[in-house]
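Engineer: Give me the fold of what follows.
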Amino acid sequence: MTVPIIIDFEASGFGKGSYPIEVGFSGRHGEGWCALIRPEQDWQHWDIDAAKVHHIPREILVERGKSSAYVAEQLNFFLNGYTVYTDGWGQDYVWMARLFDAAGMVPRFKLADLRGIISEQQEERWHSTKDHVLKELGIVRHRASSDARVLQLTWLRTYDAGRSALC
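Structural biologist: Sure thing, here's the model as predicted:
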């Protein structure tokens, strides 16, 4: 079994005009990486409801966020050649594309839908296991790297539970 690398993006909102504000991933050994992304000049969309979920004020992004080029370089460095999974493929793909377009780069990794590697047995246990992982880790904020870790642990625990049920 290969532990999947899980990536997650937080964004300025949903729909047209939204852009990535944070990206994080959980690597094969559980190591995490994340970065706030400084908005580009033409990235103006800001959804108050989305901000209430991720608790990242736009001012913090402007002040502390990394450039799109830096974030894209780092993602390519760490994820080069890997398939990386997300639970929000449609949205995360758009935000990843927006990030890499702004950086003038192309991703050197493949983004894939996490549902493609979840078995029926895992799916049956998914929500209850995820709730347990959230409680166990005591995660109270909705952020990219912690969301990625929760998904990865949920995948691992449901995978292990499905394997033991077959034995």
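Engineer: contacts, neighbours, all on C-alpha from now
Structural biologist: Noted.
Engineer: how close does the closest residue to residue 108 other than its chain neighbours sit to residue 104?
Structural biologist: In space, and not counting its chain neighbours, residue 108 is closest to residue 80: 5.1 Å by Cα to Cα, 6 or more residues apart in numbering. For residue 80, the distance to residue 104 equals 17 Å [Cα to Cα, to the nearest Å].
Engineer: swap in residue 158?
Structural biologist: Residue 158 is 39 Å from residue 104, by Cα to Cα.
Engineer: Residue 55 now?
Structural biologist: 29 Å.
Engineer: Looking at residue 158 and residue 104, which has the bigger crowd around it?
Structural biologist: Between residue 158 and residue 104, counted using other Cα atoms under 10 Å, residue 158 has the larger neighbour count: 24 against 11.
Engineer: Where does the more buried one sit: helix, strand or coil?
Structural biologist: helix (DSSP: H, G, I helix; E, B strand; the rest coil).
Engineer: quick revisit: what number of residues are in the vicinity of the residue nearest to residue 108?
Structural biologist: Using other Cα under 10 Å: residue 80 sits among 14 other residues.
Engineer: Over to the one 3 residues further on?
Structural biologist: With neighbours defined by other Cα under 10 Å, the count for residue 83 comes to 15.
Engineer: Next: residue 10.
Structural biologist: Neighbour tally, residue 10, other Cα under 10 Å: 27.
Engineer: can you map out the helices along this protein?
Structural biologist: 48-54, 58-64, 68-79, 89-103, 120-137, 144-166 (DSSP state H).
Engineer: Which strands or helices does the third one pack on?
Structural biologist: Taking 3 or more Cα pairs under 8 Å, 6 or more residues apart in numbering; DSSP states H and E as the contact definition, the neighbouring helices and strands of helix 68-79 are helix 89-103.
Engineer: To compare against the first, here's the next sequence to fold:
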Amino acid sequence: MTVPIILDIEASGFGQGSYPIEIGFSGRHGEGWCSLIRPESEWIHWDLDAARVHGIPREVLIERGNTAQFVAEQLNFFLGGRTVYTDGWGQDYVWLACLFESAQIAPKFKLVDLYEIIDDDQLPNWNATKEQVVKELRVARHRASSDARVLQLTWLRTYDEAKKMQNGQTV
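Structural biologist: Alright, predicted model coming up:
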């Protein structure tokens, strides 16, 4: 079994016109990476409900965010040649494309839906396991790298539980 690399993206909103504001991942050994993204001049959409969820004011992005080009280059450096998974593939794919288009470079990694590697045997315990992981990690904010780590640990634990059940072991 190879531990999946999990990527998560926070965005300015939930619909059309939204753009990435923070991106993070949890690597195969649990190492994390995260970056705020400074909005490009044409990125003007801002949803107050989304801002309340992730807790990142637009002013902070402008002051502390990295450029789309820098973030895209860093992602290619860390993730180049790898398959990376996300639980919000439909949205994250669009936001990732927005980031790389603004940077005017191509991603060197493949983004895949996490549900492609979640077995049916993992699903019954998924939500309870995820809640337990959130409690153990004391995740207080909805942020990209911590969300990615929660998903990765949830996948690992439910995978292990499913394999034990398949082998007739009690969990």
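Engineer: Reformat the helices of the first structure into CSV and put distance to residue 33 of the first structure next to each item.
Structural biologist: As requested, the helices of the first structure are exported to CSV (distance: least, Cα to Cα, whole Å):
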stretch, distance to residue 33 of the first structure
helix 48-54, 17
helix 58-64, 16
helix 68-79, 9
helix 89-103, 16
helix 120-137, 17
helix 144-166, 6
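Engineer: ok now do the closest residue in space to residue 110 of the second structure that isn't next to it in sequence, which residues does it touch?
Structural biologist: Distances taken as Cα to Cα, 6+ apart place residue 83 nearest to residue 110 of the second structure, at 4.8 Å, with adjacent residues excluded. Residues near residue 83 of the second structure by Cα atoms under 8 Å, 6 or more residues apart in numbering: 5, 109, 110, 111, 112.
Engineer: do you know how far residue 83 of the second structure is from residue 6 of the second structure?
Structural biologist: 9 Å.
Engineer: picking that back up, okay, the helices of the first structure, which one's buried deepest?
Structural biologist: helix 144-166 (a mean of 20; mean count of other Cα atoms under 10 Å).
Engineer: Could you figure out how far it is turned away from helix 120-137?
Structural biologist: 130 degrees (axes from the mean of the first three to the mean of the last three Cα atoms, to 10 degrees).
Engineer: What mean distance separates helix 144-166 of the first structure from the matching residues in the second structure?
Structural biologist: When the second structure is overlaid, helix 144-166 of the first structure sits 0.3 Å from its aligned residues on average, using mean Cα distance after the TM-score superposition for the first structure.
Engineer: Mind giving me the packing neighbours of that helix?
Structural biologist: strand 5-11, strand 20-26, strand 32-36, helix 120-137.
Engineer: To residue 87 of the first structure, which of these lies closest?
Structural biologist: Smallest distance to residue 87 of the first structure across those (Cα to Cα): 7.8 Å, for strand 5-11.
Engineer: check contacts around the spatially closest residue to residue 62 of the second structure that is not a sequence neighbour.
Structural biologist: Among residues not flanking residue 62 of the second structure along the chain, residue 38 sits closest, at 5.1 Å (Cα to Cα, 6+ apart). Going by Cα under 8 Å, 6+ apart, residue 38 of the second structure touches 21, 61, 62, 63, 64, 65, 66, 67, 68.
Engineer: Kindly recompute the last result at 10 Å.
Structural biologist: 20-22, 58-68, 71 (Cα atoms under 10 Å, 6 or more residues apart in numbering).
Engineer: picking that back up, and the helices and strands packed on helix 144-166 of the first structure as JSON lines, adding distance to residue 145 of the first structure?
Structural biologist: Output for those, formatted as JSON lines (distance: least, Cα to Cα, whole Å):
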{"stretch": "strand 5-11", "distance to residue 145 of the first structure": "7"}
{"stretch": "strand 20-26", "distance to residue 145 of the first structure": "4"}
{"stretch": "strand 32-36", "distance to residue 145 of the first structure": "6"}
{"stretch": "helix 120-137", "distance to residue 145 of the first structure": "13"}
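Engineer: Quick one, which of these gets closest to residue 88 of the first structure.
Structural biologist: Comparing those by Cα to Cα, strand 5-11 comes nearest, at 7.9 Å.
Engineer: What helices and strands are in contact with that closest one?
Structural biologist: strand 20-26, strand 32-36, helix 48-54, strand 83-86, helix 89-103, strand 110-113, helix 144-166 (3 or more Cα pairs under 10 Å, 6 or more residues apart in numbering; DSSP states H and E).
Engineer: What span of the second structure is the last one aligned with?
Structural biologist: Across the second structure, the stretch matching helix 144-166 of the first structure (TM-score structural alignment) is residues 144-166.
Engineer: starting at the chain centroid, how far to that stretch?
Structural biologist: Relative to the chain's own centre, stretch 144-166 of the second structure is displaced by 14 Å; criterion: Cα atoms, centre = their mean, to the nearest Å.
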